[in-house]
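Asks: sequence first, then the predicted structure, then my questions.
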Amino acid sequence: MTLDNILAISKKPGLYKLINPSRGGYIVESFLDQKRTFVKADKNLSLLSDISIYTLEGEISLADVFDKIYNNEKGKETSTSPNASKDDLEEYLFSILPNFDEDRVYPSDIKKLLSWYNLLLSSGVYGTASKDDTPKDEEE
C-alpha cells in the first residue's frame, strides 16, 4: 500500500483507506475501526501523498518526514505524545526536522503528524507505505 490510497477527511478523526470511487463520492475504510463508509465528493479530502511540511528551504513530503521519524524512533511509536504541550511538540519536530518553519507549522499540525504516524505504524501500514515510494538522494 502507498500513501496515495490514504486519506485525511476534514472534521473526521483518524485516517481512511480509499477503497473505491463511486458515483458522487468515495467508499473509504477507517483505520480506527475498520468500518467502511461513503463520503460525498464535496467533503474536504486530502491524500497523504499530497501533504507537505514547510521548511525554511521549501517543503518536504509527509512520506519523507515519516521516514525520518521511523529512523529516529527505530520503528517504534513516537516518544512524544501527540497530546504533549506546544513546546514539547515543537522540540520533538526540531529533533526530527531541524529546519522546519515554526512560523508556518502549527502545534495542531504536529499533533496530526504524530497521530497519523502512530496510527499508520500500529495498523501495520507504515512499513510498506514509505519503503515502496521514493528513491532517495538521486540528485546529490
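Replies: Received it, and whenever you're ready, just let me know what you need.

Asks: from here on, contacts and neighbour counts on C-alpha atoms
Replies: Fine.

Asks: how close does the residue sitting furthest away from the middle of the chain get to Ser115?
Replies: Relative to the centre of the chain, and counting by Cα atoms, centre = their mean, the farthest-placed residue is Arg23 at 27.1 Å. Separation of Arg23 from Ser115 (Cα to Cα, to the nearest Å) stands at 31 Å.

Asks: for stretch 82-97, the distance to its chain's centre please.
Replies: 15 Å (Cα atoms, centre = their mean, to the nearest Å).

Asks: over to stretch 119-138?
Replies: With Cα atoms, centre = their mean, you get 11 Å for stretch 119-138.

Asks: same thing with stretch 54-67?
Replies: Centroid displacement of stretch 54-67 relative to its chain, using Cα atoms, centre = their mean, is 11 Å.

Asks: ditto for stretch 13-29
Replies: With Cα atoms, centre = their mean, you get 17 Å for stretch 13-29.

Asks: before we go on, here's another structure to hold up against the first:
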Amino acid sequence: MEYRKLIAISGMSGLYELVGSKTDGAIVRSLEDNTTKFVSSRKHQFSHIESIEIFTIRENVNLVDVFKAMDKSSEVIPSEKDPKAIKDYFKKVYPEMDFDRVYASDMKKMVRWYGIIKQNDIPFELPDDAEATEASNEG
C-alpha cells in the first residue's frame, strides 16, 4: 500500500485506502478493520493525506514531514486522549509547529493517523520521495 492512496473522510474516523471511485463517491477500505465500503460524496468530503499541510512558524509543511519527525523521535507517543500530553509531545518533536493555529483536535488526529500508518507498515513517502529513492537505487 502507498501513502499517496490514503484518504481521510469527513465525519468518519481513521484513515482509508482509496480502492476505486465513482461519480457519486468512492470505494474505500478501512486501515483499521479492513472493511470495504462505498462512501457517498454527497455526504462526505475526501482529503488525500498527501495534500494536507500543517501550519508552522515559517512556511507550511506537508503532513508527511511531521510524520517523519515523529518516526525519528525517541519521545514516547502520548495517548490520544490527553490533549496536554499531545501538545507537549509536538513541542519536543516538531517545535516549529504553529501551536496557535494547529488545534488540539488536529494534533490528536496526527497521533492517531501516525499509529494507523505504522501499524500497516506504510512508508512515509510522497510520490516525489519515492521517485528519488528509485533513482538512487538504480544508480
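Replies: Now that the structure is in, tell me what you want to look at. None of these values were measured; they are calculated from a predicted model.

Asks: and the TM-score between these chains?
Replies: Aligned and superposed, the two chains score 0.84 in TM-score terms (TM-score structural alignment, normalised by the length of the second structure); 130 aligned residues with a Cα RMSD of 2.1 Å.

Asks: isn't Glu125 of the second structure right next to Tyr3, touching?
Replies: Yes: counting by Cα atoms under 8 Å, Glu125 of the second structure touches Tyr3, with 6.2 Å between them.

Asks: could you identify the longest helix within the first structure?
Replies: helix 107-122 (DSSP state H).

Asks: in the second structure, what residues pair with it?
Replies: Counting by TM-score structural alignment, helix 107-122 of the first structure falls onto residues 104-119 of the second structure.

Asks: what's the mean distance for that stretch versus the first structure?
Replies: Average distance, stretch 104-119 of the second structure versus aligned residues of the first structure after superposition (mean Cα distance after the TM-score superposition for the first structure): 0.4 Å.

Asks: in that stretch, what's buried?
Replies: Ala104, Met107, Lys108, Met110, Val111, Arg112, Trp113, Tyr114, Ile116, Ile117 (16 or more other Cα atoms under 10 Å).

Asks: what helix or strand does the closest residue to the fifth one other than its chain neighbours sit in?
Replies: Closest residue to Val111 of the second structure apart from its sequence neighbours, by Cα to Cα, 6 or more residues apart in numbering: Glu80 at 6.5 Å. No secondary structure element spans Glu80 of the second structure, as it lies outside all helices and strands (assigned by DSSP states H and E).

Asks: in the second structure, what residue spans correspond to helices?
Replies: So, for the second structure - with DSSP H - the helices run 63-72, 83-93, 104-119, 127-138.

Asks: among the ones you listed, which comes closest to Met12 of the second structure?
Replies: helix 104-119 (11.7 Å; Cα to Cα).

Asks: which helices and strands does the closest one pack with?
Replies: helix 83-93 (3 or more Cα pairs under 8 Å, 6 or more residues apart in numbering; DSSP states H and E).

Asks: can you count the residues close to Leu63 of the second structure?
Replies: Residues contacting Leu63 of the second structure under the criterion other Cα atoms under 10 Å number 17.
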